[in-house]
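**Student:** 3D, please:
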Amino acid sequence: MAKLRVTLVKSLIGRKKDHIATANALGLKKIHKIVEHEGTPQIKGMLKKIDYLLKIEEI
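**Tutor:** Take a look at the predicted model:
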């Protein structure tokens, strides 16, 4: 599995509640917060759901 570096680049204010919950579950609560996750199918599905809020890099 590849490691993914995920950065929140847009605000969560005014977004759908399930999109906010997905970002929080990934550990992204503030803009410019960076987290690293394994590239599992579950994580990739979460990232795809809110990809318009994120910057995703493969490590």
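**Student:** CA only for contacts and neighbour counts going forward, please
**Tutor:** OK.
**Student:** and stretch 17-35, how far from the chain's centre?
**Tutor:** In terms of Cα atoms, centre = their mean, to the nearest Å, the centre of stretch 17-35 is set 6 Å apart from its chain centre.
**Student:** again with stretch 27-38
**Tutor:** Put simply, stretch 27-38 sits 6 Å off its chain's centre (Cα atoms, centre = their mean).
**Student:** what are the buried residues along it?
**Tutor:** Buried residues in stretch 27-38, defined by neighbour count with 16 or more other Cα atoms under 10 Å: 27-29, 34, 36-37.
**Student:** how about stretch 39-59?
**Tutor:** Of the residues in stretch 39-59, 39, 47, 53-54 count as buried by neighbour count, 16+ other Cα under 10 Å.
**Student:** which residues touch Lys33?
**Tutor:** With Cα atoms under 8 Å, 6 or more residues apart in numbering as the criterion, the residues that contact Lys33 are 7-8.
**Student:** another one to check against the first:
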Amino acid sequence: MATAKKVAKPAKKAVAKKAVAVKATRKAHTGATFVVKQVRSQIGIMPKTKATMRALGLRKIGDVNTLPDRPEIRGMLARVPHLIEVSKKGA
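**Tutor:** Okay, the predicted model is just below:
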């Protein structure tokens, strides 16, 4: 039986990568903010709820985080009212 010879593929040309300007995606928030404090344990809660707490920057009882007043933050706070205390600060 004859064996098939491997055909060498042409070498790929090196292409110079374009420099991409990095945009600042986070803007400084100057409006109202929420001060969020975790007051109850995360033991025994659903994984999705734990993920929400983590996204709010809360891990342990007594943790405090300041978050901007935006719709997505308000939605996360509405999911976990039984675990946190919220106070509004600013304008």
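**Student:** what's the TM-score for these two chains?
**Tutor:** Comparing the chains after superposition, counting by TM-score structural alignment, normalised by the length of structure 1, produces a TM-score of 0.96; 59 aligned residues with a Cα RMSD of 0.7 Å.
**Student:** now, among the buried residues of stretch 27-38 of structure 1, which is nearest to Thr7 of structure 1?
**Tutor:** Distances from Thr7 of structure 1 to the buried residues of stretch 27-38 of structure 1, taken as Cα to Cα, are shortest for Ile34 (4.5 Å).
**Student:** ok, the alignment partner in structure 2 of that closest one - contacts?
**Tutor:** Correspondence of Ile34 of structure 1 to structure 2, assessed by TM-score structural alignment: Val64. With contacts taken as Cα under 8 Å, 6+ apart, Val64 of structure 2 has the following neighbours: 35-38, 58.
**Student:** pull the most distant pair out of the residues you listed.
**Tutor:** Considering Cα to Cα, no two members of these lie farther apart than Val35 and Leu58, which are separated by 11.5 Å.
**Student:** mutual contacts of these two, please.
**Tutor:** Taking Cα under 8 Å, 6+ apart as the contact definition, Val35 of structure 2 and Leu58 share the neighbouring residues 64-65.
**Student:** surely Val6 of structure 1 is in a strand?
**Tutor:** Yes: checked against DSSP: H, G, I helix; E, B strand; the rest coil, Val6 of structure 1 lies within a strand.
**Student:** quick one: the helices in structure 2, in order.
**Tutor:** For structure 2, the helices defined by DSSP state H occupy 47-55, 71-79.
**Student:** for Gly31 of structure 2, which of these is the nearest?
**Tutor:** Counting by Cα to Cα, and looking across all of these, nearest comes helix 71-79 at 13.1 Å.
**Student:** name the residues that touch that closest one?
**Tutor:** Helix 71-79 of structure 2 has contacts (Cα under 8 Å, 6+ apart) with 49, 52, 56, 67.
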